[in-house]
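K.L.:
Give me a 3D structure for the following:
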Amino acid sequence: MAVDRLAALLADSGGTLREVTATQVLLAEASPRIQFHEFTSAEEATAGADWMWWWVDRDGTCFGLLSQAKILKVSGRRWTVDFGYTTKGHPQSQINKLIEAAKPYSVPAAYVLYCGDRRYRATIECSRTHCGVLCRDRERVGVSVVCALVAHKAAKFHQNAAGLEVFHDSVPVEDITSPVEGLDEPIHSLVRELDEELARFLRQPQRGARRVAKELLRPLEQIRRGQFARAATLEQTELTAGALFQNVPADRGYYSVPYLDHVLRGLRTGVPDYVRDVMEGRPPSAGVANRLGGIVVITDADALG
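P.N.:
Predicted coordinates:
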């Protein structure tokens, strides 16, 4: 709500919402419900990332993602998100750098989208609906999150319409652990030979960190089911130490990397040391602090209400 108000105020006064400002307002307003530790953004040009987000359940299960903040922009009637952005001296696109930068942390790459309030989105022409509501009229979608693999595919195959494709597949940050509409729906994977524990996770309702991982994975699975031209592989990926799921298929479809592993490697049985440092009020190591804009920690992510 605070970010939406800021976006509306700036639009009325002829100003422009900036990613850094929107993130600072979001975190300041959400504190102390969430914890955050801000570093410097000087490394963003090479790392391609702003913040690390971690949802931590009461039993220690947690889910992390490496995020880049982006604004949903409008020019005339064209809506865009600049996923192909490059910086001077770094010819690789920011989206590719973000996906690469997530690897050392064994977490997925994601975008936090700032999409303005409902008045700002009034001219979006997306005929698809969410529970009977037009895409542009969804509640709480002003601050949303989506896996970077969705954006990478959209930028490649949809080009000028990539921004709207990704906006449609994004999930409101406020809803990602505790859905307002009730229990989350099952995910039906194109990969049939799943480990029983993973199949149960996709089939049954989840809360907290598990639900965040499931909702980040959901649009990837939906898109993958439409890619029948490429058969699903049963080959297993290399195990991520501490990952909740140890048997994950290496299926990739038309994504740049195996999508199940990319998302689920961020779902852990225990909290990494640098996250524990933030939770206990200690500064994380320089190796982490020098590469990120900051760390966000949502504790008791599985709490009701």
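
K.L.:
can we go C-alpha only for contacts and neighbour counts from here?
P.N.:
Fine.

K.L.:
residue contacts, the closest residue to Glu197 other than its chain neighbours?
P.N.:
Counting by C-alpha to C-alpha, 6 or more residues apart in numbering, the nearest residue to Glu197 once its immediate chain neighbours are dropped is Phe245, at 7.7 Å. By C-alpha atoms under 8 Å, 6 or more residues apart in numbering, the contact set of Phe245 is 197-198, 264-265, 267.

K.L.:
and if you look at Val278?
P.N.:
Applying C-alpha under 8 Å, 6+ apart, one finds that Val278 lies in contact with 35-37, 284, 295, 297.

K.L.:
Among those residues, which lie within helices?
P.N.:
Of the positions in the contacts of Val278, not one sits in helices, assigned by DSSP state H.

K.L.:
I'd like these as a markdown table, with distance to Glu19 and neighbour count appended.
P.N.:
As requested, these are exported to a markdown table (distance: C-alpha to C-alpha, whole Å; neighbours: other C-alpha atoms under 10 Å):
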| residue | distance to Glu19 | neighbour count |
| --- | --- | --- |
| Gln35 | 19 | 18 |
| Phe36 | 17 | 22 |
| His37 | 17 | 21 |
| Pro284 | 24 | 19 |
| Ile295 | 16 | 22 |
| Val297 | 19 | 23 |
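
K.L.:
Which of the residues you listed sits closest to His152?
P.N.:
Proximity of the contacts of Val278 to His152 (C-alpha to C-alpha) peaks at Ile295, which lies at 23.7 Å.

K.L.:
quick one, strands of the stretch 51-200 of the chain?
P.N.:
Assignment of strands within the stretch 51-200 of the chain using DSSP state E, counting those that start in this stretch yields the ranges 51-56, 62-71, 73-75, 78-80, 109-114, 129-130, 133-134, 143-147, 171-172.

K.L.:
Between those strands, which one is closest to Asp302.
P.N.:
Of all the strands of the stretch 51-200 of the chain, the one in closest proximity to Asp302, counting by C-alpha to C-alpha, is strand 51-56 (7.9 Å).

K.L.:
From the contact counts, what lies against that closest one?
P.N.:
strand 62-71, helix 208-225, strand 294-299 (3 or more C-alpha pairs under 8 Å, 6 or more residues apart in numbering; DSSP states H and E).

K.L.:
Pick the most buried one from the ones you listed.
P.N.:
strand 62-71 (a mean of 26; mean count of other C-alpha atoms under 10 Å).

K.L.:
OK, contacts around Val263?
P.N.:
Contacts for Val263 (C-alpha under 8 Å, 6+ apart) come out as 107-108, 213, 216-217.

K.L.:
at 7 Å what do you get?
P.N.:
For Val263, the contacting residues are 107-108, 213, 217, taking C-alpha atoms under 7 Å, 6 or more residues apart in numbering as the criterion.

K.L.:
To compare against the first, here's the next sequence to fold:
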Amino acid sequence: MTSLADRPDLYRAFRRARIAVDRHASKMVAAEHIWAEETATDLLLGEVWPHARFRKFTRWQERHVGADWLWWWVDSTGESFGMLVQAKNLKRPSARRWHIDFDYTPDGATQSQLTTLLMTSDLFDVPAAHVLYCGNQTYRKSLNCSLRHENDWGCHKRARAGVSVVPSIIPKYLKQFGPSDLAAQAFHWSLPLEDFADPARDQRRLRPLGRVHPDIKEFMLEPQVGARRIAKMMLESLTAMRIGQMSVVQRADTAYSPDLLFDQLPMDTGHFDVPYVAHVLRGLRPEPPHYLEELLAGDLPERWMDESIAGIAVVSSAGDEMM
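P.N.:
The predicted structure is shown next:
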């Protein structure tokens, strides 16, 4: 097992960030309050800096609590993976009840934050994800979900999961069934954020369904590095869920923008309402979008961007750190 001292600086920065968020959450719980999503995000980004450069935009709309952030992971080759993230807290309204307010609709809004998040991710051509602030293992000790767990370890025993990431089409899919343990199931399908920065983490072989382009098949079955590894991790839970869905596989590929790393993406939707592989892999690009360096250098964002997101963060490798 690789020791902490031997892990990349980027991984150690994300670990420090998760611990800082966990400690803040624990103090707020001890004071009988829930922590603020925006405060947790500030702590997270502050601890990861300078490995993650970020810029907050003006508070364009106060009603956007847990505002959306555009994250780009850029590796040493220039390949990049973007995702639009929204922060949500795992709340404990009572000793045995857990809640994540995916359905939250701000005052004056006509649709939920989840719907807006997915629409905005279409605007930026990246996948949508939720960053879940879940407290430490003590806070989650009564958290149980109805899903199967490996080695009989329940969700409450998961380590490093205080800051986790789940593709947003998963809670959207789960919501249609209205499970009483929706929050626990969303947590179950999430991955610890610091694992995304850990190149030593084991990679799963993802099973392609139907006839997919050879490049996609190789991507899913073989180990990946850099930005490609981040994208593949985002597919893990979606692929596992899709295998359990009883629906016919749609076999047709489609041509996407030449700006994407893969321009032939499978259109199978399963029960997700959107092509789940294409939804994720549209965020994988051969080079960063042009606006990244301009924004981080202090240029004003274009109006449509400033009105859509609260800020932008760029996680970059030093040498082959993400490799």
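
K.L.:
Just send the helices and strands packed on strand 51-56 of structure 1 back as TSV, with distance to Phe157 of structure 1 too.
P.N.:
Rendered in TSV, the data for these read as follows (distance: least, C-alpha to C-alpha, whole Å):
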stretch	distance to Phe157 of structure 1
strand 62-71	20
helix 208-225	12
strand 294-299	32
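
K.L.:
Among the ones you listed, which comes closest to Tyr85 of structure 1?
P.N.:
Shortest separation from Tyr85 of structure 1 across those is recorded for strand 62-71, at 10.6 Å, computed as C-alpha to C-alpha.

K.L.:
Where does that closest one end up in structure 2?
P.N.:
Mapping strand 62-71 of structure 1 onto structure 2 (TM-score structural alignment) gives residues 80-89.

K.L.:
mean distance, the matching stretch to its aligned residues in structure 1?
P.N.:
Once superposed with structure 1, the aligned residues differ from stretch 80-89 of structure 2 by a mean of 0.5 Å; criterion: mean C-alpha distance after the TM-score superposition for structure 1.

K.L.:
now that stretch: how far from the chain's centre is it?
P.N.:
Taking C-alpha atoms, centre = their mean, to the nearest Å, one finds the center of stretch 80-89 of structure 2 at 5 Å from the center of the full chain.

K.L.:
before we move on, what about stretch 208-216 of structure 2?
P.N.:
Chain-centre distance of stretch 208-216 of structure 2: 23 Å, with C-alpha atoms, centre = their mean.

K.L.:
what does stretch 114-133 of structure 2 give?
P.N.:
9 Å.

K.L.:
Name the residues of it that come out as buried.
P.N.:
Burial within stretch 114-133 of structure 2, assessed by neighbour count using 16 or more other C-alpha atoms under 10 Å, is assigned to 114-118, 120-121, 124-133.

K.L.:
Looking for the alignment partner of Ile169 of structure 2 in structure 1.
P.N.:
Superposed on structure 1 with TM-score structural alignment, Ile169 of structure 2 falls opposite Leu149.

K.L.:
List the residues that contact that match.
P.N.:
Taking C-alpha under 7 Å, 6+ apart as the definition of contact, the neighbours of Leu149 of structure 1 are Tyr255.

K.L.:
That one and Met279 of structure 1, how far apart?
P.N.:
Using C-alpha to C-alpha, to the nearest Å, Leu149 of structure 1 is found at 29 Å from Met279 of structure 1.

K.L.:
what do you get for Gln24 of structure 1?
P.N.:
Gln24 of structure 1 sits at a distance of 19 Å from Met279 of structure 1 (criterion: C-alpha to C-alpha).

K.L.:
Next: Pro32 of structure 1.
P.N.:
Relative to Met279 of structure 1, and taking C-alpha to C-alpha, Pro32 of structure 1 is found at 12 Å.

K.L.:
Let me know the distance separating Leu183 of structure 1 from Asp12 of structure 1.
P.N.:
When C-alpha to C-alpha is the yardstick, Leu183 of structure 1 and Asp12 of structure 1 sit 38 Å from each other.

K.L.:
same question, Ala243 of structure 1
P.N.:
Looking at Ala243 of structure 1 against Asp12 of structure 1, where the rule is C-alpha to C-alpha, the gap reads 47 Å.

K.L.:
With adjacent residues omitted, what lies nearest to the residue mapped onto Gln206 of structure 1 from structure 2?
P.N.:
Here Gln206 of structure 1 is matched to Gln224 in structure 2, going by TM-score structural alignment. With C-alpha to C-alpha, 6+ apart as the criterion, Gln224 of structure 2 has its nearest non-adjacent residue at 7.5 Å, and that residue is Lys232.

K.L.:
so who does Asp50 of structure 1 touch?
P.N.:
For Asp50 of structure 1, the contacting residues are 41, 44, 67-69, 292-294, taking C-alpha under 7 Å, 6+ apart as the criterion.

K.L.:
no no, Asp253 of structure 2
P.N.:
Under the criterion of C-alpha under 7 Å, 6+ apart, the contact partners of Asp253 of structure 2 comprise 212, 264-267.

K.L.:
now the helices for the stretch 1-150 of structure 2?
P.N.:
Taking DSSP state H, counting those that start in this stretch as the test, the helices found in the stretch 1-150 of structure 2 are 9-30, 37-48, 113-124.

K.L.:
chain center to the first one, what's the gap?
P.N.:
This points to helix 9-30 of structure 2. For helix 9-30 of structure 2, the distance from its own C-alpha centre to the chain's C-alpha centre is 17 Å (C-alpha atoms, centre = their mean).

K.L.:
Over to the second one?
P.N.:
Put simply, helix 37-48 of structure 2 sits 15 Å off its chain's centre (C-alpha atoms, centre = their mean).

K.L.:
I'd like to check which residues are in contact with Trp73 of structure 2.
P.N.:
When contacts are counted by C-alpha under 7 Å, 6+ apart, Trp73 of structure 2 touches 80-82, 227, 314-316.

K.L.:
please redo it, this time with the cut-off set to 10 Å
P.N.:
For Trp73 of structure 2, the contacting residues are 52, 79-83, 196-197, 226-228, 230-231, 283-284, 288, 313-317, 322, by C-alpha atoms under 10 Å, 6 or more residues apart in numbering.

K.L.:
With that, I have no additional questions.
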